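Participant: This is a predicted model, with the sequence first.
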Amino acid sequence: MAEIKHDFLTWPWQRWAAERPSDVAISLGDQTKGAQTYTWAEVSTQVDVFAQGLVEQGIKRDQLVAVIADNTIDVVWLILAIIRIGARYVGLNPKLSFAEIQQQLAMLDNHYLWSDRDIATEQLTGQEITLRQPEVSRMVPVTWQEHRPVTLTLTSGSTGSPKAVVHSPESHLASASGLLSKMTFNAEDSWLLSLPLFHISGLAILWRWLYRGACLVIVEKALQQQALSWVTHASLVPTQLQRLLDQVPTQQPIALKQVLLGGAHIPVSLTDKARSAGIDCWCGYGMTEMASTISVKQADESQGVGNVLPNRELFLREGEILVRGKSLCLGYYRNHTIFLYFR
């Protein structure tokens, strides 16, 4: 199995803040109207500030913080700050009914809860917290450990009740490095945060950004289609790409260079048109337990889901397809315990 190594000896945002402090790490809002930006130095500072605020509210290592929200900059700050203090993040789909949210939180038995919407949090599991600066500056005595459990992601529950899949920085970064050995994504590039952070595909975008030290672009849902005009990378469904190509006049340069397509049938006519516009399209197969993408290929007329990426292995046993590798999750979370069903 081909293996891609990463060499993070500290928190990824701290590494990039040390190496490229003035590079833009986050672009927030409409770029045509002057988007707000954060450099890596500012990201590193902001994460530590919010981490201190979480510690001040009593959150301890290995405790579980549930977040119910759509993608915003606040959710990104929360995820990074939660990880920074050694706690664990789990996102819930805000479109679920109140009863479904109650049920999922009861199953998780989370310690803390944050939401950006007006819901009856007193009827939900977990003490409500806020994203804020500390009243008194303090040290955050948690060091970088790539094997530490940091995120929980709920599966779709298509084969039964949803399972809470536990990943570490090692598995997330292994997933990112394997995909980026095929897709070109450099430090000067930008990836649109177009998928929800309560889903493994959204978290995968976050960890690709952290792995490469590039720019993460965050906009409101209403601006996502427009944002495709100024980002270099995006994860899309085919109709989003089709709309972009329909709107852009022939011969006009497009910033978008690489697209990871999924969620629906991908017409060859679409990928041919994208290629003519200078956009490379990719598709593949993935799963929550493997931190997103397992195999990938250029989206074209060829069949299949591509070749297995570095840091993953695929093999057959008694008629079943099995996968393993560096991107494999630690296990499933239940009753405050990680059940190591794998490895």
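Facilitator: Received, thanks. Numbering: from 1, shown residues only.

Participant: contacts, neighbours, all on C-alpha from now
Facilitator: OK.

Participant: and stretch 102-118, how far from the chain's centre?
Facilitator: The chain centroid and the centroid of stretch 102-118 are separated by 20 Å under CA atoms, centre = their mean, to the nearest Å.

Participant: May I see the buried residues of it?
Facilitator: Buried residues in stretch 102-118, defined by neighbour count with 16 or more other CA atoms under 10 Å: 102, 104, 105, 107, 108, 109, 110, 111, 112, 113, 114, 115.

Participant: if I look at the second one, how far off is residue 87?
Facilitator: This points to residue 104. When distances are taken as CA to CA, to the nearest Å, residue 104 and residue 87 turn out to be 19 Å apart.

Participant: Repeat that for the fifth one.
Facilitator: Distance of residue 108 to residue 87, computed by CA to CA: 14 Å.

Participant: do the same with residue 273
Facilitator: Plainly put, residue 273 is 45 Å away from residue 87 if you go by CA to CA.

Participant: the more surrounded of these two?
Facilitator: Higher neighbour count among residue 273 and residue 87: residue 87, with 23 against 14, using other CA atoms under 10 Å.

Participant: okay, now the one to match up with it:
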Amino acid sequence: MQPNWIKQRAYLTPNRIGLRFGGESWTFQQLHEEALYKARQLAKFVGRGERVAIFAPSTPELIKVIYGCMHLQLEMVLLNGRLSTEELAYQIEDAQVAMVLAAASDVHKLPQNIEVMTFEQLIETEAIEINIATEWQDNQTISIMYTSGTTGFPKGVRQTVQNHSMSAISSALNLGITEQDVWLCTVPIFHISGFSILMRSLLYGATVCLYEKFDEQACVQEIVAGRVTTISLVSVMLERVLSEMERLQVQAHPNFKTVLAGGGSIPVDYLQRAAKVQLPVVQTYGMTETSSQTATLASIDALRKIGSAGKPLFFNEVRIQGTDEPFVEGEICIRGPHVTPGYIGRFAERASTENGWLLTGDIGYLDDEGYLYVVDRRADLIISGGENVYPAEIENALLAHPSVLEAGVCGLMDDKWGQVPIAFVVLKQAVTEAELQAFCHQRLARYKLPKQFYFVDSLPRNGANKLLRRKLIELL
């Protein structure tokens, strides 16, 4: 059993700021009271423990609705705002939700013939008297998020009270926490990276500085002014923050502690640039099935172990399938209290683990000190002439070129080699294919060199800004 986090946080630190947005702020006591009122309004339509879907941008109203649902112990299916109507229809139907709660501005994206309650309608709803639970069961499902669906149909992943709390505690033991912590949240709340910031806020008593969308200029202003201590970013967002800091010729304020960088490997060039502007970057590795972080590189090791995702956090274990030897690549397997107990809908009967271990589908290795290195997604692996070619390695080489803003690599069928790598590049400034080929030739084995370069305006990404390599081929 665990205490109701919202009620407990308001009891412990009622006057501490829990949320900032624009020029407004809310204490944890105010958030608790507003969430309780939301729960009383929601109770007119849904019963305790039922399942609802939520579809809205990252605003204070969304936070209040989420906390209201938590008071009612509702299972929340967080819908990705970038999905198509067909993709949303699949998830809503698969989850069998009692209703969809949505911002009025986003209702037009939803499929027709479903029951929708807008946030605006909810505000006008009369509240009823209810009793909220003061304790939650460890196995109670808080959130459900659908995987990216790299193969087949997306799976609805359950994330429980224990999953979220153990993830947050493990992170705190690694990064440390203080009463002055302010987490800048510009990643979407519907993704685990954003939602986990809310959970950490309640458990730590940290302020969430919320932005509806990622804005590198606003992020840099917050970081340079010392108004925030931590930010979660993926690689493409980090590069934009770095470019803005370099343009302004500024450095991070001494108050700023950490960029938590996830969503794939971070190019060495980015880490070196970050060091020059006093921006501490720690790489982390996690996934929807692990309620955020599994392994994180301590800041003290950032330059000594460049490219590593670090060691497993305190309660977590990582092994490489089929080997106990260092530096041998294989599928990354994870065990710990942060691992999902299972799925919902069409995958409800599928076990999430084998003998207690989650098989991630990611390829990596452990070095001789036990540090994890994530090489690539198994599904994205290119096998060319019998050699394994990892797209991330080629992308990182390309991203080191000063003219390259973004890079994506995938495999193309080839009669001679089976597959060959091809690259899609978004440029900062003009560069020729021959120049890029020569640049890569200095850094990569011949069989890893892209056979073709395609210059594009943008790369396909999901709601968390992760590159969707499986969709690159569609750009042709």
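Facilitator: Now that the structure is in, tell me what you want to look at. Small disclaimer: the values here were computed from a predicted structure and weren't measured.

Participant: Got a TM-score for the two of them?
Facilitator: Here the TM-score for the pair of chains, by TM-score structural alignment, normalised by the length of structure 1, is 0.86; 330 aligned residues with a CA RMSD of 2.7 Å.

Participant: Are we agreed that residue 165 of structure 1 is in a helix?
Facilitator: No. Residue 165 of structure 1 sits outside any helix when classified using DSSP: H, G, I helix; E, B strand; the rest coil, being strand.

Participant: Tell me the counterpart of it in structure 2.
Facilitator: Taking TM-score structural alignment as the criterion, the aligned counterpart of residue 165 of structure 1 in structure 2 is residue 157.

Participant: wait, what's in contact with its match?
Facilitator: With contacts defined as CA atoms under 8 Å, 6 or more residues apart in numbering, residue 157 of structure 2 is in contact with 144, 145, 146, 147, 288, 289, 340, 342, 343, 344.

Participant: which stretches of the stretch 1-150 of structure 1 form strands?
Facilitator: If DSSP state E, counting those that start in this stretch is used as the criterion, the strands of the stretch 1-150 of structure 1 fall at 24-28, 36-39, 64-68, 88-92, 112-115, 127-128.

Participant: Make TSV from those and add distance to residue 304 of structure 1 to it.
Facilitator: Written out in TSV, the entries for these read as follows (distance: least, CA to CA, whole Å):
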stretch	distance to residue 304 of structure 1
strand 24-28	35
strand 36-39	40
strand 64-68	36
strand 88-92	31
strand 112-115	40
strand 127-128	46
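
Participant: With respect to residue 184 of structure 1, which of those strands lies nearest?
Facilitator: Each of the strands of the stretch 1-150 of structure 1 has some distance to residue 184 of structure 1 by CA to CA; the shortest is strand 24-28, at 17.7 Å.

Participant: what range in structure 2 does that closest one sit on?
Facilitator: Going by TM-score structural alignment, strand 24-28 of structure 1 lines up with residues 17-21 of structure 2.

Participant: Now the matching stretch: buried residues?
Facilitator: In terms of neighbour count (16+ other CA under 10 Å), stretch 17-21 of structure 2 has its buried residues at 17, 18, 19, 20.

Participant: what about that stretch, how far off from structure 1?
Facilitator: Its aligned residues in structure 1 lie a mean 0.7 Å from stretch 17-21 of structure 2 after superposition (mean CA distance after the TM-score superposition for structure 1).

Participant: Show residues contacting the helix or strand hosting residue 284 of structure 2.
Facilitator: Taking DSSP states H and E as the criterion, the element that holds residue 284 of structure 2 is strand 281-287. When contacts are taken as CA under 8 Å, 6+ apart, the neighbours of strand 281-287 of structure 2 outside the stretch itself are 192, 258-266, 271, 274, 292-299, 302, 307-310.

Participant: repeat that with 7 Å
Facilitator: Taking contacts as CA atoms under 7 Å, 6 or more residues apart in numbering, the residues outside strand 281-287 of structure 2 that touch it are 258-262, 271, 292-299, 302, 309.

Participant: List the superposition-based mean deviation of that strand with respect to structure 1.
Facilitator: Comparison of strand 281-287 of structure 2 with structure 1 after fitting gives an average deviation of 1.2 Å (mean CA distance after the TM-score superposition for structure 1).

Participant: roughly how far out does that strand sit from the chain middle?
Facilitator: In terms of CA atoms, centre = their mean, the gap separating the centre of strand 281-287 of structure 2 from the centre of its chain is 10 Å.

Participant: just the helices in structure 1 please.
Facilitator: Counting by DSSP state H, the segments of structure 1 that form helices are 12-19, 40-56, 73-84, 98-108, 169-180, 200-212, 224-227, 238-247, 268-276.

Participant: looking at those helices, which is closest to residue 132 of structure 1?
Facilitator: helix 40-56 (5.6 Å).

Participant: which secondary structure elements does that closest one contact?
Facilitator: Packed against helix 40-56 of structure 1 by the contact rule (3 or more CA pairs under 7 Å, 6 or more residues apart in numbering; DSSP states H and E) you find helix 12-19, helix 73-84.
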